[in-house]
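Chemist: build me a structure from this.
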Amino acid sequence: MTIAFMWAEAQDHLIGAKGQLPWHLPADLQHFKQVTVDQIVVMGRKTYAGMGKPLPQRTNIVLSQQTDYPVAPGVILLNNVAAVLAYAAAHPQQETIIIGGAQIFNLFKDQVTRLYVTKIAARFSGDTYMPELDWPAFTRVAFQPGVVDAKNKYPYSFATYQRTNE
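Modeler: Next up is the predicted model:
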């Protein structure tokens, strides 16, 4: 069972602005899709509401304490970390990828084994920051610099980290 985090952050660890991404970076959206298609994505209620609809070709789980929170058909509503971990354990052929927001990342930071992070070398305005992680517990296993072009205006890179065996 793999529990992963996937997020993009600016230089100051900013990840959101009023429930949305503070930047437009099509290459990051494409990377996100490549990693998450056919996998399980777990998000909080606010992240789900900010997207407006479930992500296609993925198992969408919304984690909320509201047991009657309305979700689209096919979206799974779970109410605690244990339920998400049980679902992940029952589907070991799929990676379970936590995609936000900050409160949800905080809930799983002791269970996460893989990190997919897009680092954007720019500053933006926003209100949500990535929680502190135990970075010494992880080793970078992949790195790819991004290509700045007409559609992707900010310098960026993709990196993958794996939790080091303790």
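
Chemist: CA only for contacts and neighbour counts going forward, please
Modeler: Fine.

Chemist: ranges for the helices of this structure?
Modeler: All helices of the chain, identified by DSSP state H, fall at 26-36, 45-51, 81-90, 102-108.

Chemist: quick one: closest of those to residue 154.
Modeler: The closest of these to residue 154 is helix 26-36. By C-alpha to C-alpha, the value is 10.5 Å.

Chemist: just checking, what packs against the closest one?
Modeler: Packing contacts for helix 26-36, counted by 3 or more C-alpha pairs under 8 Å, 6 or more residues apart in numbering; DSSP states H and E, involve no helix or strand.

Chemist: what comes up buried for it?
Modeler: 27, 28, 32, 36 (16 or more other C-alpha atoms under 10 Å).

Chemist: and for stretch 156-166?
Modeler: Buried, per 16+ other C-alpha under 10 Å, within stretch 156-166: 156, 157, 158, 160, 161, 162, 163.

Chemist: the closest residue to the fifth one other than its chain neighbours: neighbour count?
Modeler: Put plainly, it is residue 161. Among residues not flanking residue 161 along the chain, residue 140 sits closest, at 4.2 Å (C-alpha to C-alpha, 6 or more residues apart in numbering). Look at residue 140: counted by other C-alpha atoms under 10 Å, it has 15 neighbours.

Chemist: compare with the first, here's sequence two:
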Amino acid sequence: MNRPEITLILARAANGVIGADGRMPWHLPADLRRFKQLTMGRPMIMGRKTFDSLPAILAGRRHIVLTRDPDWHEEGAEPAPSVDEALKRANAPQVMVIGGAEIHSLFLPMADRIELTEVALEPAGDATIAYPDANDWQEIAREDHAASDGRPAYSFVTFTRRPD
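Modeler: Reported below is the predicted structural model:
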């Protein structure tokens, strides 16, 4: 099988924060709905900490977990020791890489697309990701949402890799 299309999915605050103590430092129901729509029926690749942060196994999606621990096993998870092995196990035309920061950095050089939720906050956090580099990535879609109901403003942004 050829290499699948690799999409990185993440929500990122204005200051680069994507997580704090293993959790996202905001709650945006529209972002959760978008995440479900983007990932449904597709294999998701994630790190162990991201897997542990999920409230439960997400129905309708495979959970491929990159881990260095050969003895790690959890119900509903497919452990993989490397990026190559994770992609082999996915065995699908498209995979969704859902985090965390270290996993995103491993897949970034080979990613084809980024689905980013920009959150207009600057929270404290311990996991950060740089904004997509304009030399490598081109914004192809943006959907802005104003702050409401005590929730911050946010934007759904799609990037594709620029041709070499």
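
Chemist: just put the helices of structure 1 in TSV and tack on distance to residue 96 of structure 1.
Modeler: Shown next, in TSV, are these (distance: least, C-alpha to C-alpha, whole Å):
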stretch	distance to residue 96 of structure 1
helix 26-36	9
helix 45-51	16
helix 81-90	6
helix 102-108	11
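
Chemist: which of those helices sits closest to residue 70 of structure 1?
Modeler: helix 45-51 (9.7 Å).

Chemist: strands of structure 2, start to end?
Modeler: Remark: strands assigned in structure 2 by DSSP state E are 5-13, 17-19, 44-47, 63-66, 77-80, 94-99, 113-119, 127-128, 137-145, 154-161.

Chemist: how far off strand 137-145 does the last one point, in degrees?
Modeler: The reference is to strand 154-161 of structure 2. Here strand 154-161 of structure 2 runs at an angle of 160 degrees relative to strand 137-145 (axes from the mean of the first three to the mean of the last three C-alpha atoms, to 10 degrees).

Chemist: now strand 154-161 of structure 2 against strand 113-119, angle please.
Modeler: Angle, strand 154-161 of structure 2 to strand 113-119, by the same axes, to 10 degrees: 160 degrees.

Chemist: what helices or strands is strand 154-161 of structure 2 leaning on?
Modeler: The helices and strands touching strand 154-161 of structure 2, judged by 3+ C-alpha pairs under 8 Å, 6+ apart, are strand 113-119, strand 137-145.

Chemist: switch to 10 Å and redo it
Modeler: strand 5-13, helix 29-39, strand 113-119, strand 137-145 (3 or more C-alpha pairs under 10 Å, 6 or more residues apart in numbering; DSSP states H and E).

Chemist: what is the mean deviation of the shortest one from its aligned residues in structure 1?
Modeler: What that stands for is strand 113-119 of structure 2. Superposing on structure 1 and averaging over aligned pairs (mean C-alpha distance after the TM-score superposition for structure 1), strand 113-119 of structure 2 comes out at 0.4 Å.

Chemist: for that strand, packing partners?
Modeler: strand 5-13, helix 29-39, strand 94-99, strand 137-145, strand 154-161.

Chemist: ok, now which ones touch the residue nearest the centre of structure 2?
Modeler: When C-alpha atoms, centre = their mean is applied to structure 2, the residue found nearest the centroid is residue 98 (2.6 Å). Neighbour list for residue 98 of structure 2: 7-11, 35, 39, 44-47, 50-51, 63, 104, 115 [criterion: C-alpha atoms under 10 Å, 6 or more residues apart in numbering].

Chemist: repeat for residue 135 of structure 2
Modeler: Contacts here follow C-alpha under 10 Å, 6+ apart; on that basis residue 135 of structure 2 touches 161, 162.

Chemist: let's see it at 8 Å
Modeler: By C-alpha atoms under 8 Å, 6 or more residues apart in numbering, residue 135 of structure 2 lies in contact with residue 162.

Chemist: in structure 1, what residue corresponds to it?
Modeler: By TM-score structural alignment, residue 135 of structure 2 lines up with residue 136 in structure 1.

Chemist: and residue 117 of structure 1, what does it touch?
Modeler: Contact analysis of residue 117 of structure 1 by C-alpha under 8 Å, 6+ apart lists 5, 6, 7, 8, 9, 158, 159, 160.

Chemist: tell me the counterpart of the last one in structure 2.
Modeler: What it means is residue 160 of structure 1. So residue 160 of structure 1 corresponds to residue 158, using TM-score structural alignment.

Chemist: thought that match was touching residue 113?
Modeler: Yes: between residue 158 of structure 2 and residue 113 there is a contact at 7.3 Å, judged by C-alpha atoms under 8 Å.
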